[in-house]
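In: Below is the sequence, then the predicted model.
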Amino acid sequence: MAKDDTTIKYDGPAGGWGSLRGIARIAGQEGITPGAIATLLEQNKPGGFACVSCAWTKPAEHHPVEFCENGAKATLWELTGRKAGREVFARHSVTELRSFSDYQLEQLGRLTQPMRYHRASDRYVPCSWDEAFGEIGRELRKMDPKKTVFYTSGRASLETAYLWALFARAYGHNNLPDSSNMCHETTSVTLKKVIGSPVGTIVLDDFKHCDAIFFFGQNTGSNSPRFLHVLQAAVRRGCRIVTFNPVRERGLESMINPQEPTAMVSGHETALSCQYHQVKPGGDIAVLLGLCKHVLAADDVARTDGRSVVDRAFIAEHTTGFAEFEVHVRGLDWAEIETVSGLSRAAIEAAGSVYVEANSTIGIYGMGLTQHVHGFENIATYMNLLLMKGNIGRKGAGMSPVRGHSNVQGQRTVGIAEKPELVPLDRLAELYEFEPPRDKGMNTVETCEAILKGDVGAFIGLGGNFLRAIPEQKAMEEAWPRMRMTVQIATKLNRSHLVNGEIAYLLPCLGRSEMDTLTAKPQVVSMEDSLSCVHGSVGKRKPASRQLKSELEIVSRIAQATLPANPKMAWGAWARDTALVRNLIERTYPDQFRDFNARIFTPGGFYRGNAARERQWKTQSGKAEFVTPKMLSATGFESAPGRVSLITMRSNDQFNTTIYGYSDRLRGIEGKRNILLISPREIERHGLTVGETVTLVSDAGDGIDRRVSGLEVLPFDLPDDCVGGYYPELNPLVPLSHHDRQSKTPAYKSVPVRIERQS
């Protein structure tokens, strides 16, 4: 860690020796074995194991080592020698365990046997699988299906996700909230509306042909470090990268590739972003409109010489709404754009010049765009910028949202959706001879609202840490025990397992790296990456416990215990053979999963296709649609004296709610998570001192007291009028009503708060 006179920061590059030391630290902590080394060496390679961490693609021409720092941490975390068996639960009551930190809970180790919560003793006690499945099935049969929720995280395989969704609909509901609701649902809604495809349009090869890459609100260095290989190669051939982010993330400034011995020895860094602009939280709409304004001005100049910048032929043939958008952009005042974005006109025009000069541009974004009250407008305006130059549906150009969990995109592809119009229900009815429910189900926010009202009787979680990831944590934890039944399928203990319904089960499952021993034949599972490519994965490690079952078997056994017999639904056979389930996926989605089993280990994955990439627009108008935003700020709240905008973020030792340790190396922060990052200017303006302890208080104006205390003030390079801190520790400050207006994705990236000094 290095400090200058004002801020805490990290002076080193992403990757390099720091990355190797980070892996070594976790390896020593978890206990590395020959099996773990073998798993890492085949990680993200054809015929091997697909990382459980991020959804970045697995290249056909792989490197000798195809895992990153966070991917290695995730694998070692899964293959730990620690066990959270009956002894742990006999030693600690659930109330005691709630006093543990997220990190301490994870460090108890792998869950080893099914457990039932015993309310009188306040402890989890062992039970048999038959007991668990029997009671879960009996309880579900007694309930109104519409009052049950089947949640899934983004780690479940395509096979498990498909059966999970089928089970829900055969049971009688579409209540299928998932982790996408909390991160990229804004992507699904916006891209579906404006280009007719709910996912990004590029493939890996496009990075070999682009002239510019624009980043908005995505932290590559920590969240998808293998992407850095691609960016390094692009920069070396002359591609220019321009980044907009309130936080200066080292992974988009500079890197050393750990697989280049010369660079490791010499310390030679590759500079990545040629421009890095620290936009205010929520200022992205203003920035994007400023870029569009510069493009129009450049086009005006070019047209005097008979040239053009705006691709008007593409716009005329393939889009609608441009005329209204152009009038709006031309009428915008630069002074207002500067105020809302926090950037100067000159800075925005400098970035705009890179875009104008590039023949082909790729747009990259993450949750820095999606998790705002006006996240829809963020992404739609970004798409406007690309459409202006025809940067959709041709080589080296397109939009690429970078997803989080390894199969969060894929599970939506195979039916995890609360919206019935997104699922081929008629096909399901034909294949399985039942009538699927046609009414809309509940997403994550709607599930929380229903639980708070007492309208949910059962919650079954397929992975994840729902209660820790959501907004309105205090009220949700108070309401949660009013449910009749809660069931959690998991590999390790987390906070969500410690707040229980009247009946509660904790069901341990195999990790993806472990061998499914239900049959003699190794079971293969699959997942879809951020670039719409599908990859196979086979676990080869000995399971942490002989009592573990695969997610697929657990889902199938619960379905068997719940549903009436249906000869078209062979749950017992499906639990034993994932290839049978892939056949079902192919029959349900024949255009996207043709020859699924034959192609499962295609190097680089097989591409399931994207109509927008072919300039086929499956929108309401039949064309790509320009959207004219009615606002410049995405925050959804006004400035007010004393109010600041809170950005929640993840550390370098973290993936979503999983905390691997207390090192945030790439920000220069070690050994702590209860922090408040704030610029020296804001420290002075609020009358604070470095190192003092403060409280953040919600300033949502709804009369609800939300607060997080004990936060250490740390000087950090951030724009004015904002502060930063860690997710999920600061989630209690996020109102449930504070979400994107179109998708209901919680707005974690701009939360209205005030700072209170502690006495």
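Out: Alright, I've got the coordinates. Residues are numbered from 1 along each chain as shown.
In: Only C-alpha atoms from now on, for both contacts and neighbour counts.
Out: OK.
In: Looks like P145 contacts H173 (just checking).
Out: Yes: with contact defined as CA atoms under 8 Å, P145 and H173 form a contacting pair (5.8 Å).
In: For those two, indicate the residue with more neighbours.
Out: Ranked by neighbour count (other CA atoms under 10 Å), P145 and H173 place H173 first, with 27 against 20.
In: Mind listing what's buried along the helix or strand harbouring K293?
Out: According to DSSP states H and E, K293 maps onto helix 284-303. By neighbour count on 16 or more other CA atoms under 10 Å, the buried set for helix 284-303 is 284-296, 298-299.
In: try stretch 226-235
Out: Under the neighbour-count criterion of 16+ other CA under 10 Å, stretch 226-235 has R226, F227, L228, L231, Q232, A234, V235 buried.
In: Use this one as the comparison:
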Amino acid sequence: MADIIANPESEGPSGGWGSVKSIARIYGDTRPPVAVLEALTHQNKPGGVMCVSCAWPKPVNYHPFEFCENGAKATMADLTSARCGPDFWNDHTVTELRDWKDYDLEQTGRLTHPLRYDAGTDRYVEVTWDEAFEKIGDTLKSLPKESVVFYSSGHAGLEASYLYALLARAYGNNNLPQSSNMCHETTSVGLNKVIGSPVGTVIWEDLEKADAFFFFGQNPGSNSPRFLHPLQEAKNRGARIVTFNPVVEQGLVSFVNPQSPVDMLTGHETQISDEYLQVRAGGDIAAMLGLCKVVVEADDRAVAKGSERVLDIAFINEHTTGFDSFIALVRQTGWAEIERESGLIEAAIRRAGEIYIAAERVIGVYGMGLTQHYQGALNVAMVVNLLLLRGNIGREGAGCCPVRGHSNVQGQRTVGIAEKTKLIPMDKLKQLFDFDPPIKDGTTIVDAVKGLMAGKIKAFISLGGNLVRAVPDQKAMQDVWARQDLTVVVSTKLNRTHLFPAKQAYILPCLSRFEMDVQAGGNQSVSTEDSFSHISGSTGKRTPASKLLKSELAIVTGIAKVALDPHPKLKWDAWTGDYSLVRDLIEFTYPKDFKDYNARLFQPGGFYRGNDAHERVWNTEEKKAVFTAPKQLNALSFGDADGRFRLLTMRSNDQFNTTIYGYSDRFRGIEGTRDVVLMSKSDIDAAGLVEGQIVKLVSDFGDGIRRELGGLKVTAHNLPSGTIGAYYPEANVLNAIDHHDELSKTPASKAIPVRIEV
């Protein structure tokens, strides 16, 4: 129950020469052309390419090298010299490839031809684009409209995403789940409920003025390394940083700036976190309630002395509701209960609370460590509670900062990829395209998987992604995925989803964002939205990996032309030839967000589409920001029991989502394998295990279904007692599809109940 600021397993600070060496190793594995270095120098800059990795914002005053280790790895992976053409299938069957590791599939290289699965030979075979589109269209026309799902990962640009959503609605449903269903849908639902915004409220300038950052369940060192630059600048000007996380993430411990010659030559490390509190998995609600209790107690003392209030009472009275009920709960909750549920000692929480009180402007940062819980939305509401106490939303240098993962996962929702009809301006679509959009809500990922299991879903169109590998209940998903009438996956690389083909299965290879997208109107640009709601243009300049590749937008329109009846207002060919026409449609549909879209496409730093909560306009039902009195002090759907552990799934330093670049997790000191279960030394001893022992994890969800993951090496790691860790996506097999956030149905992957078997 002690707070710590060390990670003995780590090979050193984030950034520095470790980052350079890691990039060099991936360069050797992927063997991209020398031109990749030129591509990196223009990455995340006006007129360049927006990174295909995370959604971290693009600053107006950019660095000479505005990319990070992860971004460089993603770029080199996209521009690899390896190719996976039709001849690959001369030597391999689909069934054989199921025994390959995710890393080995990634190393086969870029897909070059459209492919169709041939059940007779158990291989994919080359097919022409026209034939693929025709067969896909025929099958879609024959299926019940509600049985087809149009899924999207967070990669495709805003233009392709808008047309993809239009395709689904013109086809006849709102079955538009997206990868945010598995990560930050909790933000979209939970944050919207309490401040009226489905996205964060901060912008880049706020980072430069904040006096303190409070991190909850977010790991910038591996997931958004460019965040470390403003954090280093913040520390240099005297800002304080407090971190709550079960895992000691090196990016929040220390950082050597690889863009600083002095840092690189001297090895100078910037200590990032002033306080690092290892909260139990699922214990953040109690920890945040403890912080709020420190603030309330300080305010009580101020009132008793007649001194200046600690609470921002003027803000609370004017802008919030629910304050009295929340404060009553804070007062009546004892420290013993807070300590038990959070796994932290009172003194540690008090030190963090004093930092919060001393800071005039605070930014609350969170990631999937909060959102992927049974009470994930309550986690998010507690971050807002803390910020509201001192008016830290809607003013400079303060706000709520969820950090998104994929490069355009937020933007796709903005332009219509959403299963909830209330989020879509259906009247605008009817006016633009002269058809009646469906009014019934579509399916989430969780409901789509359950629909597959029930035999109700007959076809999946996937605009990117590796869905079979990414969802809970992987083994069951593999079986039911293959029972469908049709699967279509738009991809750049081979992945595990391709290895469970339906009765008809197609792999449609697409251009990378780095490659030229030449259409009738010339080389086209696309756009993406970052975590700060800024829109940036992106123009590929590299020669495509194959002459047969199509853009994501051209694939969407190719399917639309054969799956839908001709309609004079659906100008698929014209939109394919000139993406600026699609941007005009987006501007008409969302005029407030996309005013002068084409004219501002390459504005340095991107153009801001605005956020009402940033201006203290609350689009909640109450028309005010909402204090939430938590109904429980943990985020779990289960209680403690002898032999039960809380498993959190983690990403290594050598991966992006389900893409595995290698077997080096240098921040955790793990090399050459991903088959590990991380445990505290005390838990290893208490369980009668020894380091290096091979064990099996078994789900303890309680629904009678046996889920297991074996072959895991017991590895000592600095974790709270009762919390253990294993790698995503391998550990997804242990999570039940019914184990998800109560409001958003985001899978609860950060506290899975498991037992250990030997």
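Out: Noted; the coordinates are in hand. Please read these numbers as outputs of a predicted model, since none were measured by experiment.
In: what's the closest of the buried residues of helix 284-303 of the first structure to G687 of the first structure?
Out: Nearest to G687 of the first structure out of the buried residues of helix 284-303 of the first structure is D284 (CA to CA; 29.1 Å).
In: Next one: that closest one from T361 of the first structure, what distance?
Out: 18 Å (CA to CA, to the nearest Å).
In: how far does the helix holding K293 of the first structure sit from the chain's center?
Out: Centroid displacement of helix 284-303 of the first structure relative to its chain, using CA atoms, centre = their mean, to the nearest Å, is 31 Å.
In: How about residues contacting that helix?
Out: For helix 284-303 of the first structure, contacts defined as CA atoms under 8 Å, 6 or more residues apart in numbering pick out 216, 279, 307-310, 329-330, 334, 337-338, 340-341, 343, 345, 348-349, 351-353, 356, 369, 377-378, 381-382, 385, 631-634.
In: which is the next helix or strand following it?
Out: helix 312-318.
In: Quote the end-to-end distance of stretch 98-114 of the first structure.
Out: Taking CA to CA, the first and last residues of stretch 98-114 of the first structure lie 20 Å apart.
In: Buried residues in that stretch, which are they?
Out: Neighbour-count burial for stretch 98-114 of the first structure [16+ other CA under 10 Å]: 98, 102-114.
In: Of all pairs in the residues you listed, which one is the farthest apart?
Out: Y103 and P114 (22.1 Å).
In: For K618 of the first structure, give its distance to R82 of the first structure.
Out: Distance, K618 of the first structure to R82 of the first structure, using CA to CA: 50 Å.
In: Kindly state which residue of the first structure is aligned to F326 of the second structure.
Out: Counting by TM-score structural alignment, F326 of the second structure corresponds to F325 in the first structure.
In: Just the buried positions in stretch 742-755 of the second structure, please.
Out: For stretch 742-755 of the second structure, by 16+ other CA under 10 Å, it's 742, 744-755.
In: Strands - which of those residues land there?
Out: Cross-referencing those against strands under DSSP state E gives I752, P753, V754, R755.
In: you'd agree the first one is up against G639?
Out: Which is I752 of the second structure. No: using CA under 8 Å, I752 of the second structure is not in contact with G639, being 11.4 Å away.
In: Now do the contacts for D427 of the second structure.
Out: D427 of the second structure neighbours (CA under 8 Å, 6+ apart): none.
In: tell me which element it is part of?
Out: helix 426-433.
In: average gap between that helix and the first structure?
Out: Following superposition, helix 426-433 of the second structure is found to deviate from the first structure by 0.7 Å on average (mean CA distance after the TM-score superposition for the first structure).
In: and that helix, which stretch of the first structure?
Out: Following TM-score structural alignment, the aligned partner range for helix 426-433 of the second structure in the first structure is 425-432.
In: Off-centre distance for that stretch?
Out: 30 Å.
In: residues of that stretch that come out buried?
Out: L425, L428, Y432.
In: between those residues, which is nearest P481 of the first structure?
Out: L425 (33.7 Å).
In: Tell me who's in contact with the closest one.
Out: P436, R438.
In: same deal with A132 of the second structure?
Out: So A132 of the second structure contacts P114, R116, Y506 (CA under 8 Å, 6+ apart).
In: swap in P753 of the second structure?
Out: Here P753 of the second structure is in contact with F638, R644, F645, R646, L647, S699, D700, F701 (criterion: CA under 8 Å, 6+ apart).
In: ok, now F637 of the first structure?
Out: P752.
In: The nearest residue to S180 of the second structure once chain neighbours are set aside: neighbour count?
Out: Spatial nearest neighbour of S180 of the second structure, excluding adjacent residues (CA to CA, 6 or more residues apart in numbering): V409 at 6.5 Å. By other CA under 10 Å, 29 other residues sit near V409 of the second structure.
In: Wait, the match of F326 of the second structure touches V627, no?
Out: Yes: between F325 of the first structure and V627 there is a contact under CA under 8 Å: 7.0 Å.
In: Mind telling me what element G725 of the second structure is part of?
Out: Counting by DSSP H and E, G725 of the second structure is part of strand 723-727.
In: Measure the mean distance from that strand to the first structure post-superposition.
Out: Looks like 0.6 Å for strand 723-727 of the second structure (mean CA distance after the TM-score superposition for the first structure).
In: which of the contacts of P753 of the second structure show up in the first structure as well?
Out: For the contacts of P753 of the second structure, the subset whose aligned partners also touch in the first structure (both residues aligned by TM-score structural alignment, their matches' CA atoms under 8 Å) is F638, R644, F645, R646, L647, S699, D700, F701.
In: which residues does the last one contact?
Out: What that stands for is F701 of the second structure. Counted by CA under 8 Å, 6+ apart, F701 of the second structure has contacts A736, H739, I752, P753, V754.
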